[in-house]
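Asks: pasted the sequence and its predicted model underneath.
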Amino acid sequence: MRAPIGPFDPARPASGCLAELTRPVAEAVLGWRGAMPAEQILYVDTDPEIADTAAFVAHYGQELLGQSANCVVVAAKRGGETSFAACLVPSAGRVDVNGAVRRHLGARKVSFAPMATAVELTGMEYGGITPVGLPADWPLLVDPAVADMPYVLVGSGRRRGKIIAPGKLFAELPGAELVDGLSL
């Protein structure tokens, strides 16, 4: 099947590509219980050498910048404790870590989690972190603009490959909370 966005052919249901996904992403796809059918979560194969947003859209098409989202892991500190969360924002924007994220999490300080920490805690590859399959106890802060997109391209858990799904599906993920002003 042809992907609903981008020049990707074939696009396959992620449930049929479990070997291409990291363990936490595959488990989340298999265990999906949202209102939208799991078959709406598609997998497309992409070049791992150009997984980062700028290189990706330069290669696959600039229009994807407005149809994709980035998932970043943040570390929130309060009272000597550190907790983690993920933020999902349109790729054309950036996360308002010091404003919206800090206020929403009630933290004294929020920063991007170090790469090694993000990789270890998610079980995913850096440059491919996705909101699908994040640790169950983490908040997932979602910019409403992502949930409003007809389809969204995000990481697959690995640098190779991407997931495409309706924007509304991301608001149904475990721990998901829509946060106005999340993206600058």
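Replies: Arrived safely, thanks for sending.
Asks: only C-alpha atoms for contact and neighbour calcs from this point on.
Replies: Noted.
Asks: from Cys87, how far out is Ala69?
Replies: To Cys87, Ala69 is 10 Å away according to C-alpha to C-alpha, to the nearest Å.
Asks: revised request: answer the last question for Ala3.
Replies: Relative to Cys87, and taking C-alpha to C-alpha, Ala3 is found at 25 Å.
Asks: so these two - more neighbours on which side?
Replies: Set Ala3 next to Cys87 and count neighbours by other C-alpha atoms under 10 Å: Cys87 wins out with 28 against 17.
Asks: can you count the residues close to the closest residue to Ala171 other than its chain neighbours?
Replies: Nearest residue to Ala171 in three dimensions, chain neighbours excluded: Ala147, at 6.1 Å (C-alpha to C-alpha, 6 or more residues apart in numbering). Counted with other C-alpha under 10 Å, residues neighbouring Ala147 total 21.
Asks: what about versus this one:
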Amino acid sequence: MSSAEGNLTWEPAAGHPDLLAAPVAAAIAGTPSARVAPIDADLADTAAFCAAYDVAMESSANCVVVAGKRGGDVRYAAVLVLASMRADVNGAIRRHLDVRKISFAPMDTAVSLTGMEYGGITPIGLPADWPILVDEAVVAAGDVVIGSGIRGSKVLVPAAELAALPSAEVLALAL
């Protein structure tokens, strides 16, 4: 068993739409190797999840929604970094998005725009016009655990499939 699999029982994600947020279930065909496992929703936050299910932090990737502003224009993007790292939001990400100000999107906004639960947001199934910025360390990690769009499950997927999502770009984004 890999450190990404932990002590969970993984099943093909496409066969379990009940364990995925609606936009994730609709888009999961784009990540054919994705597998899903139910978890205790109270343990969805990364540190608690990794400890409870024996998943290495280096095999868990967090997806955050950022909002960048230039003039009156607001640009949203998803950023995927390993749980063991911090996203360089005010440096590399701000420069890549070519915005003057950037911050994490407010929780209500992120939930509303993605159709996913806070704490379960994932790069699979995001709005098609959003850039998905994937840190190069995520791709190097091989199989990674990500959110499923809900707090009650997680998805295990080869990071190369995340890097191949239509609007994904692989960059150096972590500190």
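Replies: Yep, it's here. From a predicted model like this one, the values you see are computed outputs, not experimental measurements.
Asks: on that earlier part again, look up how far Val89 of structure 1 lies from the residue nearest to Ala171 of structure 1.
Replies: Taking C-alpha to C-alpha as the measure, Ala147 of structure 1 and Val89 of structure 1 are separated by 10 Å.
Asks: and for Gly155 of structure 1?
Replies: 12 Å.
Asks: find residues that contact each of the two.
Replies: Applying C-alpha atoms under 8 Å, 6 or more residues apart in numbering, one finds that Gly155 of structure 1 and Val89 are jointly contacted by 70-71.
Asks: residues contacting the counterpart of Val64 of structure 2 in structure 1?
Replies: Taking TM-score structural alignment, the alignment pairs Val64 of structure 2 with Val72 from structure 1. By C-alpha under 8 Å, 6+ apart, Val72 of structure 1 lies in contact with 86-88, 112, 129.
Asks: before we move on, what about Pro127 of structure 2?
Replies: For Pro127 of structure 2, the contact set (C-alpha under 8 Å, 6+ apart) comprises 113-114.
Asks: I'd like the distance between the corresponding residue of structure 1 for it and Gln67 of structure 1.
Replies: Here Pro127 of structure 2 is matched to Pro135 in structure 1, going by TM-score structural alignment. From Pro135 of structure 1 across to Gln67 of structure 1, the span is 25 Å (C-alpha to C-alpha).
Asks: remind me which helix or strand the aligned partner of Arg94 of structure 2 in structure 1 belongs to.
Replies: Using TM-score structural alignment, the partner of Arg94 of structure 2 in structure 1 is Arg102. Here Arg102 of structure 1 sits within helix 102-105, counting by DSSP states H and E.
Asks: circling back to that earlier point, so how far does the strand or helix carrying the match of Val64 of structure 2 sit from its counterpart in structure 2?
Replies: In this structure, Val72 of structure 1 sits in strand 69-78 according to DSSP H and E. Strand 69-78 of structure 1, aligned to structure 2 and superposed, deviates on average by 0.2 Å (mean C-alpha distance after the TM-score superposition for structure 1).
Asks: for Leu153 of structure 1, which three-state class applies?
Replies: The three-state label given to Leu153 of structure 1 by DSSP: H, G, I helix; E, B strand; the rest coil is strand.
Asks: mind listing what the aligned residue in structure 2 for it touches?
Replies: For Leu153 of structure 1, the aligned residue in structure 2 is Val145 (criterion: TM-score structural alignment). By C-alpha under 8 Å, 6+ apart, Val145 of structure 2 lies in contact with 4-5, 59-61, 154-157.
Asks: for structure 2, identify the residue most remote from the centre.
Replies: Relative to the centre of structure 2, the most outlying C-alpha is that of Gly71, 28.0 Å out, by C-alpha atoms, centre = their mean.
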